[in-house]
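>>> Starting from these lines, generate the structure:
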Amino acid sequence: MSDEWKSGSSEASGNNADDRSWKLLEKTLLAGVQEQRRARRWGIFFKLLTFVYLIGALFAFTPLLDFGKGGSRSTEHTAVIDVQGMIADKEMASADNVVGALRAAFDDTKTKGVILRINSPGGSPVQSGYIYDEIRRLRAKNPDIKVYAVISDLGASGAYYIASAADQIYADKASLVGSIGVTAAGFGFVGTMDKLGVDRRTYTSGEHKAFLDPFQPPKADETAFWQSVLDTTHRQFIASVKTGRGDRLKDKEHPELFSGLVWTGEQALPLGLIDGLGNASYVAREIIGAKDMVDYTIEDSTFDRFSKKLGVSMANQLAMWMGFQGPQLR
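Prediction:
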């Protein structure tokens, strides 16, 4: 009996020791896991803190970097306004941005002349027309301040529409100039829908409310009507260019002048589409007589530019390409 008791007692002691060992091991493991979690949380915190610091520094110092804005508004200077990229609402070259910059340049008593530095394929006829009208209004109100359009790589369609409102147009000999025409594009998915066996059902309260639906076959009368819209816009474009350029256009009845073709600066000069060859620095120094250039361009905020790079603009364009797209001066 005594031996049995001793044996049982020994086994119980062994089990208790094992339990204590497992509990100690469990506590050690849990402590290690908790320490790793704390280290991970602190690591994430410091990474976020660094990220916030860098973003804050970017927002704080970007306005101070003033890249390419040489010259001072306190002395006589040439005002420069960039017309870059698509001319459209919410873009850098929107009418609001360009017109706002023009007004600021003309309001500055130290502005001796204004250069529109253009590198654009064109865009909205409405936005282009608004800028065109404002240039002519400001020129009439301030006859002592001349406006010069200087085309770098490309000054086509809506961009040339704007340029034609200036007192003079300059370009490089290899610049692409002109493209006086109107385009509207889209896709037709009728065949694709048929192959997929998908039936398009559209309900409207107007005969032409589903006008130019890409999922339905085109209708002859609607196509003819849409062509008349484009032709009307084209006539408005031509009339504005003729008004802006006047007798400087060598042959206003040239069969291809308003056909949508583009010319190099060297070819555009004898046609009267431009007045000379030269860049912005040349015009400021030799034509305006104020070599110091001050940039009046209104740009998007850093956050807006960052957002657009994440795909906002791409999404807007994709939505237009997949559906209805209005007339474009391109």
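
>>> rest of the way, CA atoms for contacts and neighbours
Will do.

>>> What separation is there between residue 261 and residue 255?
11 Å (CA to CA, to the nearest Å).

>>> Pick out whichever of those two has more residues nearby.
residue 261 (15 against 8; other CA atoms under 10 Å).

>>> Apart from its neighbours in sequence, what residue is nearest the more buried one?
residue 179 (4.8 Å; CA to CA, 6 or more residues apart in numbering).

>>> Please name the residues that touch the one you found.
By CA atoms under 8 Å, 6 or more residues apart in numbering, the contact list for residue 179 reads 156-157, 160, 258-262, 330.

>>> Following up with a second sequence; could you model it the same way so I can compare the two?
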Amino acid sequence: MRFWPRSKKPVVPVVRLHGVIGQGTSLRPGLSLAGVESALDKAFAMRGPAVALVINSPGGSPVQSSLIVQRIRALAEKHEKPTIAFVEDVAASGGYWLACAADEIIADASSIVGSIGVVTATFGFPELLSRIGVERRVYTIGENKAILDPFKPQRDADVAILHAVQSDVHEAFVAAIKDRRGDRLGDDPDLFTGRFWSGHAAVGLGLVDGLGEIRTTLKSRFGEKIRIKSVSTSRPSLLRRLGLASAPSADSLVGAAYQHMLWDRYGA
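As a prediction, the model looks like this:
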């Protein structure tokens, strides 16, 4: 048991991992290793009994999910710090991957947890251009360079290529979850099908370790005098600090709509 000087209260740093994982927009920033690395470094370097992660994410980029998790695990091992994840509204898909970076996962009974799968969403407009009198010209070297073109009819061969990539990503995702959760995972056949559950149900499946919220849990673990210190993952831009804001671009509006769609899948 570690004892703290009477003049100083023990501190648990908290890093919030909130939002869609991957490249964000000016309207809704995304989660990436570049965006959270400095906050993670600072949190794990702080003197204290543990590091807390607050997760609220519907998922996103599997690559950034993996990179963030790897960084958290490297820091936890370097500083020998136990890590506790607290799920707010959603820890789904890549968001659940982030939660698994912690040694323990605590969720609210109504949190959405799971969705261990891979999805690619797009649109098809194979007849649109001909209807409006536009001829589209695409020149490639390599027969597979322009697969899944939304302005061409869908081909089975294109879908097979996409499924092969998705399968590889799914295998890596499942392996990462099994590595972190181990024997705590249940044997439900839907566990890795992309299904999601409430926090209450997730306890029985071994996806989370218990129900609760951050303040009550940390005080019960480390005493009533524990201080919870938030470590920011971002700084506001100069324009925002001056009370100004640039007009959103078309790309940022589309990106924000896409992020909103990901949140809506889980009713968040």
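
>>> counterpart of residue 109 of the second structure in the first structure?
Aligned counterpart of residue 109 of the second structure in the first structure: residue 173 (TM-score structural alignment).

>>> so how many other residues sit close to that match?
Residue 173 of the first structure - counted by other CA under 10 Å - has 18 other residues nearby.

>>> for residue 59 of the first structure, same thing?
Around residue 59 of the first structure there are 14 residues (other CA under 10 Å).

>>> for residue 221 of the second structure, helix, strand, or coil?
Classification of residue 221 of the second structure by DSSP: H, G, I helix; E, B strand; the rest coil places it in helix.

>>> again but with residue 212 of the first structure, I slipped
Residue 212 of the first structure ends up coil, using three-state DSSP.

>>> Enumerate every residue touching the equivalent of it over in the second structure.
Using TM-score structural alignment, the equivalent of residue 212 of the first structure in the second structure is residue 148. Residue 148 of the second structure sits next to 154-155, 158-159 when contact means CA under 8 Å, 6+ apart.

>>> again, only this time at 10 Å
Residues counted as contacts of residue 148 of the second structure (CA atoms under 10 Å, 6 or more residues apart in numbering) are 122-124, 154-159, 161-162.

>>> Out of the contacts of residue 179 of the first structure, which end up buried?
Listed as buried from those are 156-157, 160, 258, 260, 262, 330; burial here means 16 or more other CA atoms under 10 Å.

>>> What's the match for residue 241 of the first structure in the second structure?
Using TM-score structural alignment, residue 241 of the first structure sits opposite residue 177 in the second structure.

>>> For residue 179 of the second structure, pull up the helix or strand it's in.
helix 156-181 (DSSP states H and E).

>>> Measure the mean distance from that helix to the first structure post-superposition.
Compared with the first structure after the fit, helix 156-181 of the second structure shows a mean deviation of 0.7 Å (mean CA distance after the TM-score superposition for the first structure).

>>> now do stretch 33-45 of the second structure
Mean for stretch 33-45 of the second structure is 1.6 Å (mean CA distance after the TM-score superposition for the first structure).

>>> Name the residues of that stretch that are buried.
33, 35-37, 39-40, 43-45.

>>> what sits up against that stretch?
With CA under 10 Å, 6+ apart, stretch 33-45 of the second structure has contacts from 12-17, 21-23, 29, 50-53, 63-72, 75-83, 229-235.

>>> which ones among these are found in helices?
Judged by DSSP state H, helices contain the following of the contacts of stretch 33-45 of the second structure: 63-72, 75-79.

>>> Just the closest of those residues to residue 138 of the second structure, please.
residue 63 (29.1 Å; CA to CA).

>>> Go ahead and confirm the closest one touches residue 21.
Yes: contact criterion CA atoms under 10 Å: residue 63 of the second structure and residue 21 qualify, at 9.2 Å.

>>> Any chance you could list residues touching both of those two?
32-33, 94.

>>> Neighbours of residue 87 of the second structure, how many?
32.

>>> Wasn't it part of a strand?
Yes: per three-state DSSP, residue 87 of the second structure lies within a strand segment.

>>> which stretches of the stretch 101-250 of the second structure form strands?
Along the stretch 101-250 of the second structure, counting by DSSP state E, counting those that start in this stretch, strands occupy 104-107, 112-114, 196-198, 210-211, 227-231.

>>> Most tightly packed of the ones you listed?
Mean neighbour count (mean count of other CA atoms under 10 Å) peaks for strand 112-114 among those, with a mean of 29.

>>> Have a look at how far, on average, it is from the first structure.
Looks like 0.5 Å for strand 112-114 of the second structure (mean CA distance after the TM-score superposition for the first structure).

>>> just to revisit the earlier point, measure the match of residue 109 of the second structure to residue 259 of the first structure for me?
21 Å.

>>> Now the aligned partner of residue 193 of the first structure in the second structure: closest residue in space, sequence neighbours ignored.
When the second structure is aligned by TM-score structural alignment, the residue opposite residue 193 of the first structure is residue 129. Once flanking residues are discounted, residue 129 of the second structure sits nearest to residue 135: 6.6 Å by CA to CA, 6+ apart.

>>> For that neighbour, give its distance to residue 143 of the second structure.
As for residue 135 of the second structure, its distance to residue 143 of the second structure is 20 Å (criterion: CA to CA).

>>> picking up where we left off before, residue 185 of the second structure: which of the shared contacts of residue 63 and residue 21 of the second structure is nearest?
Among those, and counting by CA to CA, the member closest to residue 185 of the second structure is residue 94, at 17.4 Å.

>>> and residue 228 of the first structure, what does it touch?
222, 234.

>>> Translate it into the numbering of the second structure.
Checking with TM-score structural alignment, residue 228 of the first structure has residue 164 as its match.

>>> Wait, the match of residue 241 of the first structure touches residue 100, no?
Yes: the pair residue 177 of the second structure and residue 100 qualifies as a contact (CA under 10 Å) at a distance of 6.6 Å.

>>> joint contacts of those two?
In contact with both residue 177 of the second structure and residue 100: residue 207, using CA under 10 Å, 6+ apart.
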